[in-house]
Structures are given as structure tokens and as C-alpha cells.
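> let's see this in three dimensions:
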Amino acid sequence: MERAYHFAFRAHEGQVRLSGEPFFVHPLAVAHIVADLRMDEVTIAAALLHDVLEDSDVTEEALQREFGDEVTRLVQGVTKLNVGFSYTSKEEAQVENYRRLFVAMAEDVRVIIIKLADRLHNMRTLKYQNRQKKEEIARETLEIFAPIAHRLGMYAMQVELENLSLFFLDPEAYCAIQRGVERLKAEREAQIEEAKRQIAERLKRAGIEGEIQSRFKHIYSIYNKLRRQNLNLEDLPDLIALRVIVRTVEECYAVLGIVHSLWNPIEGRFKDYIAVPKSNMYQSLHTTVIGPKGLPMEVQIRTWDMHQVAEYGIAAHWKYKEGKTQETDNGFD
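Prediction:
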């Protein structure tokens, strides 16, 4: 990784981004995103180098001599996705074709992961583009890249891509929802904390070690639901969710029993994604209950392993693939 860092720094020396920052800030940020996904060192090195073939004088032969076949193949894969990839149609069928092409072009899923990280950093810095370019890139992100992140189970990345896209496509709606969520957080904080306290007390009594988290539905998801169902923000039954993370599958079902003994479940709002996982490997128990002071809230229950997959998807599995178990958690510390 250190060699890749210095190689990429030299390759991009003198280049600048629209923000005025040195171009190298971009591959470094992409590598950080990939490292946060706990990918292997080869993938992080390729992330640092992902633009050298396209945006510098570095040749494939020079890259091969310096870093070998695997890194070169990943960088070539990302470059192929950059070159000749154009988004011209808004028709649903055409978008689907582009999604399939995108995945088919990647012989190694790590290429897709680097490309998603590349797009995420570009979205984070999109404000420096002109208005038309912002909207084009945001729409492409929303209709192609975010769904790919979803298919790979990379929830955290999907959410950020969707929210950033909405911010640039409909900033007025984004800000209105954001203000509404902040207001409801303040209004309902006491009920949320009371629900967490009651669950924690019952877990302790049952001898179950677990972590209880709370979250509000993310902005783009709220935006979609409000439009589809013609509801007010306050009326969304899954606006607030508690997440209980425990050690074993058996404890997941025990927690479900505890939650249903505390509060009445809402009919038709229970999903067992442990017994029947989603196609993107997601597993959890979902139930919606009438919580403290009549507050509807969703409760998600999962193990720590399920939580890693829920957040990082295919990336969570990669270090176990083909016997690769090397930890890279601290590779960028």
C-alpha cells in the first residue's frame, strides 16, 4: 500500500480537481472508503491507483512491473468501467441494461467496490460541478450506482448515494424532510430512550448481552414513501427503528418474544429475514409495534455477523473468500 501511495502521488503530481485541491486527494479518499469496508490490501492499493491509467502517463506495462497481475487487473477493470460508460436514456429497461452491463464488465467484484467508492467520493464533492452536470451525475447515481450497492448488500453506501443524489436533484424536498426529521427527533427523544431502557432491562433479566441502537429512516427512503403513499412524515410507521444486536440466532428470537411481550405488534408488519434472507444476503427480524405513549416503531433484531453483512454486504464476505483472512482494519490508521 505504501508503494501504491507514492506511485499514485507521483503519477498525479501537478493535477488539480475542480475544487482546486490536488487531484491525489481523490484516489486517497477512495482508498479510505475501501479501507473502511475492511477490504484486502490489494484492493486498497488498486483504489489508490484506480485513475493512473486513465488520468496520467502511466502505462499498463509499468503498472504490471511495479505491482503485478492482481493489482493491474483491478485497475484495468475500473478503467474499463470509466471508458465507454455513458448514460443516455431514462427508460427503465435501458437503465436495467446498463446495470447488467456494469456488473458483467467486472470479472472481480472488487472492481465494482472500487468503482462505487469512486462514485461516492465524487458525489461528496459534487458541489464544485455546474448545475447541469450535478443533475446528470446525481440521476445516474440514483438510477444505476445506488441500485448496484443495494444488490451487493452495501446498505451504508447505498443510503449515502441515495441521500446525496436527492440533495442535488431536489434540494428543497431534501431540506424539508431533514428539518422534519430533526423536529421529530427532538419531540420523540423521550419515548425512544424509554423504549431502549425497557428493552435493556428485559435483556439483562434474560441474561442476554446485546447492543440497542436507534435510527430514523433515511431521507431518500422517506421521500419515496411520502410520494407513493401520500402520507405525512409523522404518520410513517417505520420512521423510527430500534436495532437490537445480539450474539446468536437463538437470542434473536428470544428478543423478538421480549419485544412482543412489551408492546403490541402491528398486524402484517413482521418479517423473518433470518429464515428467508433477502437476495442481497440481508438477514434480520423486523417487527413494528406500538411503543411507549402510542409511538409506532420498528424493531430490527440481528446478530453481529448479520449486522456486518447488513452494513457492508459483499465486502463483509470478501476477506473470507478463497481463504483470505488477513485483517486490514488498521491499514490506514
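> make it CA atoms for all contacts and neighbour counts henceforth
OK.
> do you know how far the nearest residue to residue 256 once chain neighbours are set aside is from residue 285?
Nearest residue to residue 256, sequence neighbours excluded (CA to CA, 6 or more residues apart in numbering): residue 301, at 7.3 Å. Here the distance between residue 301 and residue 285 works out to 5 Å (CA to CA, to the nearest Å).
> between those two, which has more neighbouring residues?
Taking neighbours as other CA atoms under 10 Å, residue 301 and residue 285 compare with residue 301 leading, 31 against 23.
> ok, that one - contacts?
Going by CA atoms under 8 Å, 6 or more residues apart in numbering, residue 301 touches 243-246, 252, 255-256, 284-286.
> out of these, which are inside strands?
Those of the contacts of residue 301 mapping onto strands are 243-246, 285-286, per DSSP state E.
> one more to line up against the first:
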Amino acid sequence: MEEVRYPRKRFAELLGFSESELTIADNLEGLVELGGRRDSYGPGDLSAYRAALGAHPPRRQMRRQLFLNFKGGTGKTSLSTSYAYRLAELGHRVLLLDLDSQGHATKCVGFEGEEQKYTLFDVLVKKLPIADAVIHTPLAELDLVASNLRMSTIDLALMPMSGREFKLRKALEDVADRYDFCVLDAPPSFGLLNLNAIMSSDDLFVPVLPDFLSFHGLKLLFETVHELEEDLEHYLQNVTILLNNFNPTTRIAREARQALEEHYGEYLSKTVVRQCTKFAQASSEGTPIFAFDPSSKGAEDIQSIIDEFMPRLAARAQERSA
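Have a look, this model is predicted:
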């Protein structure tokens, strides 16, 4: 992420400016020291300009959003990291939690899990305050709690603990006032770690591929969520299925989409994430899709998910205040 550069026009658009308005901002006291007018800017510049200009969106109570499917290979990490980065790019304060021992979410934002002093393991097992495990990215609005192979033993470490299902929820309480969103990227399995993730979340995003094998993981996940509602009285406020890697030219993809609409229509996002090779290319370079290619189909579709979901949050906030 340190190598990410925004062309001048793109940088102005992110701030909601025209290029002429950006020229005025370049020369404002407190910003001219950053270098004045330039052809390109970095993520740190974006954060500095937002802070100096007061160009952040209104703060909100932290929303905890989990990306999870018990089936692997659904593109969950590409979606979750791109979603988290885009929210931060728009000025929201975001904490990205990598729960997967492979550390792919950590890599997708430019860090190596094995090089980090602390991970989520230290938070959940050794009671380290989560703020001490936070890694600050070049984009000041985006923070990360990393993961590495040590996380592969976390279910065994949590097993003998009292209140083991609520360790993550309790840890997040300490930073609830620092972030607008907490985005959790979970491994494709069910155990105590993912139980913690579900019990910590307000919203569940379930990425699925347009094939019928994805339905097996989907059915198990919905059964699990229903059991948690009954046994532990935890009710997710939103459950959204994201159809990912969709290619409308293939018959099986069209049939899978139709089946999802028939059986899970009330949960299915209106936005379909189209097949996009740029996701894999961006991930391999440790760069979110919006920094790698903001004009790609993948970036457009992630933005559509945000545009679709934000009004729901606003409506729910109005219901609570009424």
C-alpha cells in the first residue's frame, strides 16, 4: 500500500472536489507543507487532506460486519478487503480483522502476518488489549489486526476458557468508539473462532460462487445461524448473500443465480460481483482493487454493494432513534 498513488483527478474525486478546488486546497495552510500541487498523491495524503479539510463522513456507532462462508474458494477475502479499503478511502474509520491462519487479508493490504509482533491470537488467548495489536496502514482511516499460522491452533486454546464464545465481542468493546466499521474476514470452517466472529457481528455477508457446490456451505451456515439465535439468543441484523465471480455467458452460472433467487431471494444482494481477474492481480501485489484499478468491474461492483447497503444502515438508525 505504500506504493499506491492516486492521479490528481482521482484524488480530487475522492475528496469530492474538482481539480480547480484541489488546487486551492493544495495551497491551504497545513497542506502546502505536504508538497503543494502534484501529479499524484499517496494514501497518507488522502488522510491528511481529509483531516485538514474536515472531509470525513459523519461518525457512526461501530458496525461489525463479518464475511464468512463455510465453503472455501468463494472469493471472500478479496471482497472483504476491497470493501474495507473502499470504506476507509471514503473517509470512514475501519478496523479490518484477519481471522484466517493463512493471513490472506493481511497480505491483501500489504503486510506479512509472520512479521507481526502481535496477532488476533494474542488478543483472544493472551488477553492483549486489541488496540495493542492494531497495525496502522498508510491510509490512516484503515487499521488492521493481522493473522498468521499461529491462529491455526486457536480453537484448542479457547476450548478450556470460560465465556469462550464471547472473547472477540468483549475485545472489540474496548475500541468501539474508534471505528465506524469493523470488517471481519473469517476462515471457511466452523469452530470456536468463527463462533466468536458470528457472536461479535451485526451483519453477515456470505460470498457464494455461481455453482451448485456453493449451496452446501450456504445451507450449513444458515442452519448454524438459526441454532445460535435459538441457543445463544444472538440475532444478526442483516444477512446478505453476495454472488461472486459471476459470468452470465455460462449456463451453470445463470442456473445457479436463478436457484439462489428461488431459495434465498430475501437474502440475495441486488448487486452481482462480476468475474474480474483484477481481483487476483491486486491481491498478489498486496494492493486493494480500488488502488490497483478503480475502473475495473470488481471495483465498480464493490462500490455498488456499499451503495446498496448504506441506505439500510441509515434506515435502521432512524428506526432506533424514532
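> overlay them and tell me the TM-score.
Here the TM-score for the pair of chains, by TM-score structural alignment, normalised by the length of structure 2, is 0.31; 162 aligned residues with a CA RMSD of 6.3 Å.
> about what we covered before: from the ones in strands among the contacts of residue 301 of structure 1, pick the one nearest residue 212 of structure 1.
residue 244 (4.6 Å; CA to CA).
> coming back round to it: hey, what's in contact with both of residue 301 and residue 285 of structure 1?
In contact with both residue 301 of structure 1 and residue 285: 252, 256, using CA under 8 Å, 6+ apart.
> what about the residue nearest to residue 256 of structure 1, which SS state?
Secondary structure, DSSP: H, G, I helix; E, B strand; the rest coil: residue 301 of structure 1 is strand.
> that older thread, now render the contacts of residue 301 of structure 1 as TSV, adding distance to residue 169 of structure 1.
Output for the contacts of residue 301 of structure 1, formatted as TSV (distance: CA to CA, whole Å):
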residue	distance to residue 169 of structure 1
243	31
244	34
245	35
246	39
252	39
255	41
256	39
284	32
285	33
286	31
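> would you map the helices across the stretch 51-200 of structure 1?
52-55, 60-82, 92-104, 109-124, 131-140, 146-151, 155-169, 171-206 (DSSP state H, counting those that start in this stretch).
> helices and strands around the first one, which ones?
Think helix 52-55 of structure 1. helix 60-82 (3 or more CA pairs under 8 Å, 6 or more residues apart in numbering; DSSP states H and E).
> which outside residues touch stretch 242-260 of structure 1?
Under the contact criterion CA under 8 Å, 6+ apart, stretch 242-260 of structure 1 has outside partners 196, 199, 202-203, 208-215, 285, 289, 297-304, 307.
> give me every residue that touches residue 67 of structure 2.
Residue 67 of structure 2 sits in contact with 76-77, 80, 183-186, 204-207, where contact means CA under 8 Å, 6+ apart.
> let's see 10 Å
Residues in contact with residue 67 of structure 2, defined by CA atoms under 10 Å, 6 or more residues apart in numbering, are 76-77, 79-81, 183-188, 197-198, 201, 203-207, 240-242.
> all strands for the stretch 1-150 of structure 2, in order.
Secondary structure of the stretch 1-150 of structure 2 (DSSP state E, counting those that start in this stretch): strands at 6-7, 40-41, 63-67, 94-98, 134-136, 142-145.
> which one of these lies nearest to residue 261 of structure 2?
Comparing those under CA to CA, the one sitting nearest is strand 63-67, at 20.1 Å.
> list the buried residues in the closest one.
Neighbour counts over strand 63-67 of structure 2 (16 or more other CA atoms under 10 Å) mark 63-67 as buried.
> which one, of the strands of the stretch 1-150 of structure 2, ends up nearest to residue 289 of structure 2?
Closest to residue 289 of structure 2 of the strands of the stretch 1-150 of structure 2, according to CA to CA: strand 6-7, at 12.8 Å.
> what packs against that closest one?
Judged by 3 or more CA pairs under 10 Å, 6 or more residues apart in numbering; DSSP states H and E, strand 6-7 of structure 2 is in contact with strand 40-41, helix 43-53.
> hmm, try it at 6 Å
strand 40-41 (3 or more CA pairs under 6 Å, 6 or more residues apart in numbering; DSSP states H and E).
> what separates residue 154 of structure 2 from residue 207 of structure 2, distance-wise?
According to CA to CA, residue 154 of structure 2 stands 24 Å off from residue 207 of structure 2.
> neighbour-wise, which of the two wins?
Neighbour totals were compared for residue 154 of structure 2 and residue 207, and residue 207 leads with 27 against 20 (other CA under 10 Å).
> how about that one, nearest residue that isn't a chain neighbour?
That would be residue 242: by CA to CA, 6+ apart, it lies 4.6 Å from residue 207 of structure 2.
> quick check: next helix or strand after the host helix or strand of the one you found?
Secondary structure from DSSP states H and E places residue 242 of structure 2 in strand 238-246. Per DSSP H and E, the first helix or strand lying C-terminal to strand 238-246 of structure 2 is helix 251-264.
> tell me the angle of that following helix relative to strand 238-246?
Helix 251-264 of structure 2 runs at 170 degrees relative to strand 238-246, counting by axes from the mean of the first three to the mean of the last three CA atoms, to 10 degrees.
> count of neighbours near residue 312 of structure 1?
Residues lying near residue 312 of structure 1 (other CA under 10 Å) number 23.
> looking at the ones in strands among the contacts of residue 301 of structure 1, which has the most residues close by?
Within these, most neighbours by other CA under 10 Å means residue 244, with 26 neighbours.
> ok, now how distant is it from residue 146 of structure 1?
As judged by CA to CA, residue 244 of structure 1 and residue 146 of structure 1 stand 26 Å apart.
> before we move on, what about residue 94 of structure 1?
With CA to CA as the criterion, residue 94 of structure 1 and residue 146 of structure 1 are 16 Å apart.
> between these two, tell me which one has more neighbours.
Of the pair residue 94 of structure 1 and residue 146, residue 146 is the one with more neighbours under other CA under 10 Å, namely 25 against 13.
> please list all residues in contact with the more buried one.
Neighbouring residues of residue 146 of structure 1 by CA atoms under 6 Å, 6 or more residues apart in numbering: 158, 161.
> let's see 8 Å
Contact analysis of residue 146 of structure 1 by CA under 8 Å, 6+ apart lists 157-159, 161-162.
> what segments of the stretch 151-300 of structure 2 are helices?
Ranges of helices within the stretch 151-300 of structure 2 are 154-158, 167-173, 192-199, 214-231, 251-264, 278-284, 289-292, 297-321, based on DSSP H, counting those that start in this stretch.
> compare the helices of the stretch 51-200 of structure 1 and report which one is nearest to residue 3 of structure 1.
Residue 3 of structure 1 lies closest to helix 60-82 among the helices of the stretch 51-200 of structure 1, at 8.7 Å (CA to CA).
> got the angle between the closest one and helix 109-124?
Using the same axes, to 10 degrees: helix 60-82 of structure 1 against helix 109-124 is 70 degrees.
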